[in-house]
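Asks: coordinates only, no sequence provided:
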């Protein structure tokens, strides 16, 4: 048995930086594409003119891009990419737009709140592994760390799930503090709604993830994913299916997505907790929402859909008989994440917003008791199997 490779402090630091950069690149590739796909899908769902059919205004840089994108869009294979300059224009607008601070706002907290939500959303990726248990080798030509092995996650900690839930829950402080610091009635109401909603749905969300933890007997992200996909008992399949639906419902509420978008209900609170924000600080709140969508999809894909393993719920042993088993494991995980992001978009396009009292009632009267039962049954299944 080969001894583990000992790395120097410099090599450890360089490897950590490279893994952090890879995680950030993944985030800032997936998030803009999710925003773009959302506009396209909702445009098709509503059958309206928009990014699905027209290329937008033909003024300035985006107009120049639109003109050539429109010409390329006449080619059938390229027609889907029409509307992409609109995304480029929105990103440029966020960077160039004036960052206005209300005169009566608490300036320090007002400026820091979006950064808090954004940092909490990004740091969570430190414990998410796209290939749990696998070791990759850096190319030998790479300076300092060439030929050294590295993990599928920045840190494969023993309490990875606990770290993810703890850091992710910090994001609500950015929303509440930003709403309070705005010194305006609509943001304050949106912040209060967000605080109550996220605290309420944090309980069933955590309990729905506790059932897989009981079944696997560990909090390590990679081990959890492998045990649930490869070694899980068939008796756990109904529990995992129900837990997946509960978790996904709570995920919509945790990310303030339709039909749980009460904190920023446009027809009730103007824009909710970020009404007074503009420029890149509004962009931080905007990006944090979509990054949290990716995080929710990563957890759902890992613990309920098998993660990098082709089949979930202990059915991976049958995957060897399928011709597609030779595909890279990380590819299956990414495809499952893309599917779950599409579900977020589909729900936004098809389901109306619920009343606030209905949202709170669902959490406390139905989801929390249901998840408690799931945890008890998961313990019974683990004891029997």
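Replies: Ah, there it is. Only a predicted model underlies this, so the values are computations on that prediction, with no experimental measurement involved.
Asks: C-alpha only now, for contacts and for neighbours.
Replies: Fine.
Asks: contacts only, for residue 291.
Replies: Neighbouring residues of residue 291 by Cα atoms under 8 Å, 6 or more residues apart in numbering: 27, 31, 121-122.
Asks: that one: helix or strand, and which one exactly?
Replies: Using DSSP states H and E, residue 291 maps to helix 279-303.
Asks: repeat for residue 196
Replies: Per DSSP H and E: helix 185-216 holds residue 196.
Asks: quick one, that helix and helix 279-303 angle?
Replies: 20 degrees (axes from the mean of the first three to the mean of the last three Cα atoms, to 10 degrees).
Asks: please compare the first structure with the one that follows:
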């Protein structure tokens, strides 16, 4: 269990953050400059806060009031940055084993071969870091941090410098690290897709303050009605139960209390919970249940709120029994449908518009 309650003034920027997490992945989410990495640096011991404390598994790492400050080398915390920061004069194997020195001999419970196999880097161990791709360097950096047998793993936007293909290679590996090594992780990101796929808990930080905390769908949807930079940034996260997979068509059926969602490919085992991102611009609204159309994902609910931005209206829909969904339509369409708060609507979106690569999974018991 990590407990954080800290304050720090850096120039004109004020940080005041408090949260706690247990097992699994906790994501610190927010835009660049919101204070995510600053918070991570305080937890790691790279920066001292002006006030507050950090506790890990009951041990106080920082307490400004009592003068406690455990140095970085004694915290047993693994840290991976955007830049892998590998030692160029050491081989991959030597870089990996360097992390091993920070684990007390009696607590070296994470096996070298298991890490190498999980991260798929067996063919890299004899190479120099200068001969690795960006994705390969990040795999090695994660492996080095794991082999220090940390009590906590901090990942500071580890995929930010990678292209989409490399990200899609690394994300499943981080999932395996999460599931197989039993090390709690704090993951910093401003990418909703990464957070949705990896995290069981989200701490949303804006301008140095925590604005929402909870499981991903709950935390993100709590701030869904807040103004966005533009309509293309608006999206909703829906949690639904995997019902069945259509082998013939390569689709998975998800049950939501408000209707059915279909996604491409496999979305997990039957009975598990899947979290899906739906962009507001991909949602079509209807006052009647459409028939004989290609769109198969249909949810029902009532209009809760309407916001205007020029010719565009953003509709916030309370879905039947669970969650909220955003839809953006034109003012003309709004008038034609005669929508107002309380209106009953059907929300439709194409399976092809949902990115199956960003689907997050969690056990039904965990949510």
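Replies: Sure, I can see it. Everything numeric here is computed off the predicted structure, so don't read it as measured data.
Asks: and the TM-score between these chains?
Replies: The TM-score (TM-score structural alignment, normalised by the length of structure 2) is 0.25; 146 aligned residues with a Cα RMSD of 6.4 Å.
Asks: what is the helix holding residue 196 of structure 1 packed up against?
Replies: The contact analysis (3 or more Cα pairs under 8 Å, 6 or more residues apart in numbering; DSSP states H and E) places helix 185-216 of structure 1 against helix 171-181, helix 221-226, helix 237-254, helix 266-269, helix 356-361, helix 368-384.
Asks: could you check the angle helix 171-181 makes with that helix?
Replies: 170 degrees.
Asks: buried stuff in the helix holding residue 291 of structure 1?
Replies: Buried residues in helix 279-303 of structure 1, counted by 16 or more other Cα atoms under 10 Å: 279-285, 287-303.
Asks: following that helix, which helix or strand comes up?
Replies: Next helix or strand after helix 279-303 of structure 1 toward the C-terminus (DSSP H and E): helix 329-350.
Asks: elements contacting that next one?
Replies: In terms of contacts (3+ Cα pairs under 8 Å, 6+ apart), helix 329-350 of structure 1 is packed against helix 9-46, helix 279-303.
Asks: now do that helix against helix 279-303, angle only.
Replies: Orientation of helix 329-350 of structure 1 against helix 279-303 (the same axes, to 10 degrees) gives an angle of 120 degrees.
Asks: what residues sit buried inside helix 329-350 of structure 1?
Replies: 329-334, 336-338, 340-342, 344-346, 348-349.
Asks: any buried residues in the helix holding residue 196 of structure 1, and which?
Replies: 186-195, 197-198, 200-216.
Asks: on that earlier part again, let's have the helices and strands packed on helix 329-350 of structure 1 in CSV, adding distance to residue 253 of structure 1.
Replies: Shown next, in CSV, are those (distance: least, Cα to Cα, whole Å):
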stretch, distance to residue 253 of structure 1
helix 9-46, 18
helix 279-303, 11
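Asks: to residue 224 of structure 1, which of these lies closest?
Replies: Ranking those by their distance to residue 224 of structure 1 (criterion: Cα to Cα) puts helix 279-303 first, at 7.0 Å.
Asks: what's the angle from the closest one to helix 9-46?
Replies: Here the directions of helix 279-303 of structure 1 and helix 9-46 differ by 90 degrees (the same axes, to 10 degrees).
Asks: quick one: helix 279-303 of structure 1 to helix 237-254, angle?
Replies: Using the same axes, to 10 degrees, the inter-axis angle of helix 279-303 of structure 1 relative to helix 237-254 is 180 degrees.
Asks: quick one, longest helix in structure 2?
Replies: The longest helix of structure 2 (DSSP state H) is helix 164-180.
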